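# Following is a predicted model, sequence given first.
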Amino acid sequence: MSLVVENISKNYGDQKALDNISFSVKKGEIVGFLGPNGAGKSTLMKILTTYLKADSGTAVVNDFDVVLEQKNVQKSVGYLPEHNPLYLDLYVREYLSFNAEVYGVSKSRIEEVIVLTGLASERHKKIGALSKGYRQRVGLATALLHHPDVLILDEPTTGLDPNQLVEIRAIIKNIGKDKTVFLSTHIMQEVEAICDRVIIIDKGKIVTDKKLNNLVTDRTEQIIEVEFDKAVNKKDFTSLPDFTSATNTHDLVWELTFSTATDRRSDVFDFAQNNGLKTLQIALKNKNLEQLFREKTAKK
């Protein structure tokens, strides 16, 4: 396992930031770490990168304990914090060269990470003259300099415009082909686009830990979108099994909601035949990550 977290807790005075959380991440996984503001995401990332110590529990990165083997953990991890610390008066290549000396890696590695993160056209500019997107690339390049096996990225796409989002997303996806990536973000589309798995934390507790392609199994309800060839009386839908509601979204298109995870499309098709209707289109609308996030973190 690349990451193993067991019964980690952390308090700030009377505030419990992390409450006895446990999970593990396999080598090569890209895991999205989600939660509302103040849920404990950054706190856990700082513990995994040795910036903070937990009050209780253990964490292991690449088989190194984050308390007992800090130097080995730091060598194994590439970390991009939420507020990317950069020396704005340095040139891109100059800044990477400085960090290469700190890590004790060869100068040839500088050119490798410049190419990998798409910084070739900006390498001779001062960091202070770069856009937010390119500054994030510099942070990623720095995190990659020492060939880490694990990348921990805290809000790597905050403040980027749509084009920059796509570019950084592609870089992270490419990096994830041979590294373990653990990233936090508030952008659900980000996780759906690049992650294999999602962990959702709320009030310091893990409320969901699931593979992205298994999200459908979390359904507590099902929505079927169907278009008929004729008008339908809304009351007629009550004959369908597990039916709860119907919404006429536009023209002859309806969204039918059922209180079951069982696929009811065949029942809708039979309903159409029994009522002298034709189905022009019919599709199951699966729950997306945003819906799941709202369900799991809604204030009660």
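Sure thing, it's come through.
# make it CA atoms for all contacts and neighbour counts henceforth
Noted.
# where's the residue most central in space within the chain relative to Asp55, distance?
Computing the C-alpha centroid of the chain and ranking residues by Cα atoms, centre = their mean puts Gly32 first, at 2.7 Å. Per Cα to Cα, to the nearest Å, Gly32 is found 24 Å from Asp55.
# got it, and Met188?
Taking Cα to Cα, one finds Met188 at 30 Å from Asp55.
# With Lys71 instead?
Distance, Lys71 to Asp55, by Cα to Cα: 20 Å.
# again with Arg93
If you go by Cα to Cα, the gap between Arg93 and Asp55 works out to 40 Å.
# do the same with Ser42
Where Asp55 is concerned, Ser42 sits at a distance of 15 Å (Cα to Cα).
# With neighbour numbers in mind, choose between those two.
Per other Cα atoms under 10 Å, whichever of Ser42 and Asp55 has more neighbours is Ser42, with 19 against 12.
# residues contacting the more buried one?
Neighbouring residues of Ser42 by Cα atoms under 8 Å, 6 or more residues apart in numbering: Asp154.
# For the helix or strand containing Gly133, which outside residues touch it?
Assigned by DSSP states H and E, Gly133 belongs to helix 132-144. Here helix 132-144 makes contact (Cα under 8 Å, 6+ apart) with 77-80, 84-86, 92, 96, 99, 113-114, 116-119, 127, 151, 156-157, 159-161, 164-165, 168.
# Got another one to weigh against that:
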Amino acid sequence: MSIRVQNLSKQYGKQKALDNISFQTQSNRIIGFLGPNGAGKSTTMKILTGILPIEDGQCWINDIDLKFNSLEAKRTIGYLPENNPLYLEMYVQEMLHFQASLYQVKNIEKRISKVIERTGLQQEQHKKIKELSKGYKQRVGLACAIIHDPKVLILDEPTTGLDPNQIIEIRQLIRELAQDKTVLLSTHLMQEVEAICDEIIVIHQGQIKDQFLLKDKQERYPNLSMEEIFVKLTK
């Protein structure tokens, strides 16, 4: 069991961002976390990564209780937020070295070399991050997220703003990463869901509307596309 959420609620003032949500995922799957803007996706992801505190409910990452063992849980999580906060004046290698140091990664140089190869950054590793295309900046963000070899990857709209070729490249990279990691990703692109996801969770107005395996889509929603299913669940 990679991610388990039970009766999780979150409130911003009088606005309820999450309303008693529960779900669980299996290991080594790509889970599409879908919903309109303001549905609660980013709030859920920030709670799962420990950025926001748990106010009401419980979360477990690989059976580690996030509320009571936050630091241990964070060691098993990699996170790429929507805005991809990189230090643009740093060189790619420098950024990865900094990130690896934060996680106290052993054999840092060897690990950086492996991650650079895995994320296809060989030709860009000696450049400053500000010199890279958006697609390569996303690769650097993913490299930072996996530098400590986490078991769970949480990606908030990882292909937003990329051109079609860059989207295909990042999707392929995510597929490769999911061979030994669980990936929870949010996206507004239904094509992306069809292309790479194994499982779907739909959230709307802070509530889970459905959770199902992509292979069961036709049985569950006969003759409906993912776009139509999304509209049906979030109207």
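Everything's here; your move. Everything numeric here is computed off the predicted structure, so don't read it as measured data.
# related to what we said a few turns ago, how big is the offset of the helix holding Gly133 of the first structure relative to the second structure?
On superposition with the second structure, the mean distance recorded for helix 132-144 of the first structure (mean Cα distance after the TM-score superposition for the first structure) is 0.4 Å.
# After that helix, which helix or strand is next?
strand 150-154.
# mean shift of that next one relative to the second structure?
Averaged out, strand 150-154 of the first structure is 0.5 Å away (mean Cα distance after the TM-score superposition for the first structure).
# And stretch 8-28 of the second structure, what's buried?
The neighbour-count check on stretch 8-28 of the second structure (16 or more other Cα atoms under 10 Å) flags Leu8, Ser9, Lys10, Ala17, Leu18, Asp19, Asn20, Ile21, Ser22, Thr25, Ser27, Asn28 as buried.
# okay but the last one is in contact with Gln179, surely?
Yes: assessed by Cα atoms under 8 Å, Asn28 of the second structure is found in contact with Gln179 at 6.1 Å.
# can you pull out the helices in the stretch 201-300 of the first structure?
Remark: helices assigned in the stretch 201-300 of the first structure by DSSP state H, counting those that start in this stretch are 265-274, 289-297.
# I'd like those as CSV, with mean neighbour count and distance to Trp254 of the first structure appended.
Shown next, in CSV, are these (neighbours: other Cα atoms under 10 Å; distance: least, Cα to Cα, whole Å):
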stretch, mean neighbour count, distance to Trp254 of the first structure
helix 265-274, 15, 11
helix 289-297, 15, 20
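# could the ones you listed be laid out in TSV, adding distance to Leu140 of the first structure?
Formatted as TSV, these follow (distance: least, Cα to Cα, whole Å):
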stretch	distance to Leu140 of the first structure
helix 265-274	46
helix 289-297	26
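# ranges for the strands of the stretch 101-250 of the first structure?
150-154, 180-184, 197-202, 205-211, 222-228, 243-250 (DSSP state E, counting those that start in this stretch).
# Specify the angle between the fifth one and helix 265-274 in degrees.
In this case it means strand 222-228 of the first structure. Taking axes from the mean of the first three to the mean of the last three Cα atoms, to 10 degrees, one finds strand 222-228 of the first structure and helix 265-274 inclined to each other by 30 degrees.
# so where in the second structure does strand 222-228 of the first structure end up aligned?
Using TM-score structural alignment, strand 222-228 of the first structure lines up with nothing in the second structure.
# Just name whatever secondary elements that strand is in contact with.
strand 253-258, strand 279-285 (3 or more Cα pairs under 8 Å, 6 or more residues apart in numbering; DSSP states H and E).
# which stretch among the ones you listed comes nearest Ala193 of the first structure?
The closest of those to Ala193 of the first structure is strand 279-285. By Cα to Cα, the value is 18.0 Å.
# May I see the buried residues of the closest one?
Thr279, Ile282.
# again with stretch 49-57 of the first structure
For stretch 49-57 of the first structure, by 16+ other Cα under 10 Å, it's Thr49, Thr50, Lys53, Ala54.
# end-to-end on it?
Termini of stretch 49-57 of the first structure sit 15 Å apart (Cα to Cα).
# Stretch 48-58 of the second structure too?
10 Å.
# contacting residues around it?
Here stretch 48-58 of the second structure has contacts from 5-10, 20, 43, 46-47, 59, 61, 65-67, 70, 74, 77, 79, 154, using Cα under 8 Å, 6+ apart.
# give me that answer again for 7 Å
Residues from elsewhere that reach stretch 48-58 of the second structure, judged by Cα atoms under 7 Å, 6 or more residues apart in numbering: Val5, Gln6, Asn7, Leu8, Ser9, Lys10, Lys46, Ile47, Lys67, Ser70, Lys74, Ile77.
# same check, this time on stretch 110-122 of the first structure
With Cα under 7 Å, 6+ apart, stretch 110-122 of the first structure has contacts from Leu96, Ser97, Arg137, Ala141, Leu144, Leu145, Ile171.
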